[in-house]
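Novice: Pasted the sequence and its predicted model underneath.
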Amino acid sequence: MEWQVDGMVPVYTKLYKSTVTFNEALGYAYDALVHAASFDAMGAWKALSERVKQGIYMGEGLLLPHTRISGLPQPLMAFAVCPAGFSGIEIRNNEKAQFLCVLLSPMESATAHTQVIAGMAKRLLDPEWKKKALAVMCDEDVKLLF
């Protein structure tokens, strides 16, 4: 089975107008994903937590906690922007984490997983997209980025 992931729209988008902790932002994003599809929420949370321990900073200001879930019908993504930066998480070289993308992908499709990650990287490597993302004014503007 193939999914249309290039034009994927997050099921949850959020703009944080001031600094927020990574854990708080992750909690809200994950809660939205849990309510968007049926899957083993506790098992997925444990897998996501393990991934966070391994490191989730991808560069260009992106935190990307992600995992693959057995039986998930399609990828689920939540995306948040925090121009002031997420606090409570250590990243390299004192860079500022300003974007959070929480991704759950079907275990059965490594392709879907890597395509969504590649799509996020492509966006964040585009200086115009990144500038536009950091200038959003509301949650709906975040969704319109996709």
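Specialist: Nice, thanks for sending it over.

Novice: from here on, contacts and neighbour counts on C-alpha atoms
Specialist: Fine.

Novice: Now stretch 56-76: buried residues?
Specialist: 56-57, 59-69, 72-76 (16 or more other Cα atoms under 10 Å).

Novice: Look up how far Thr114 lies from Lys14.
Specialist: 23 Å (Cα to Cα, to the nearest Å).

Novice: and the two? which has more neighbours close in?
Specialist: Lys14 (20 against 13; other Cα atoms under 10 Å).

Novice: okay, pairing it with this:
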Amino acid sequence: MLPLYFKQYSASEPFSRALGFAYDALVHSGVSFDAHAVWNSLSERVAQGIYMGDGLLLPHTRVKGLAEPLAAFAVCPDGFAGVNTRGNERAQFLCVLLSPAESATAHTLVIAQLAKMLLDSEWKARAIAAKSDEELKSLF
């Protein structure tokens, strides 16, 4: 999985703003889906809680008719502001994931790939230290 959007924030960023930019990139990616319906579904998921641990915020939803997963990835070393985490952990990673509703496997595989990267302390350190969107993209 190669995200379609990468963003490296140099200072703390409000979660809602980062989510908006990431989602907008997916909407304008050239892949057709009902942006309003998917936003509503994504918003419901956010309300249920999206902190996965290890600094990862994972707003995700399944999209009917989507051919393959779409993802947007952002890193904020200072942490995304305005989002709840367990134990007040710093949420430094954001992955907005839209997966085909018809394929639970595709959804699970992307999450597994993401988890593998974030559990690799060397990869995680390089992602946090990246100085540009392009440098972050190169890690994928």
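Specialist: Looks like it came in fine. Everything quoted here is computed from the prediction, not taken from an experiment.

Novice: Identify the residue range in the second structure corresponding to the longest strand along the first structure.
Specialist: Longest strand in the first structure by number of residues (criterion: DSSP state E): strand 99-106. On the second structure, the counterpart of strand 99-106 of the first structure by TM-score structural alignment is residues 93-100.

Novice: Run the chain-centre distance for that stretch.
Specialist: A distance of 4 Å separates the centroid of the chain from that of stretch 93-100 of the second structure, by Cα atoms, centre = their mean, to the nearest Å.

Novice: average offset between that stretch and the first structure?
Specialist: Here stretch 93-100 of the second structure, set against the first structure after superposition, deviates by a mean of 0.3 Å using mean Cα distance after the TM-score superposition for the first structure.

Novice: Do I have it right that Leu2 of the second structure meets Phe73?
Specialist: No. Between Leu2 of the second structure and Phe73 there is no contact under Cα atoms under 8 Å: 9.3 Å.

Novice: higher neighbour count, those two?
Specialist: Phe73 (24 against 13).

Novice: The more buried one falls within a helix, correct?
Specialist: No. With DSSP: H, G, I helix; E, B strand; the rest coil as the criterion, Phe73 of the second structure is assigned strand and is not in a helix.
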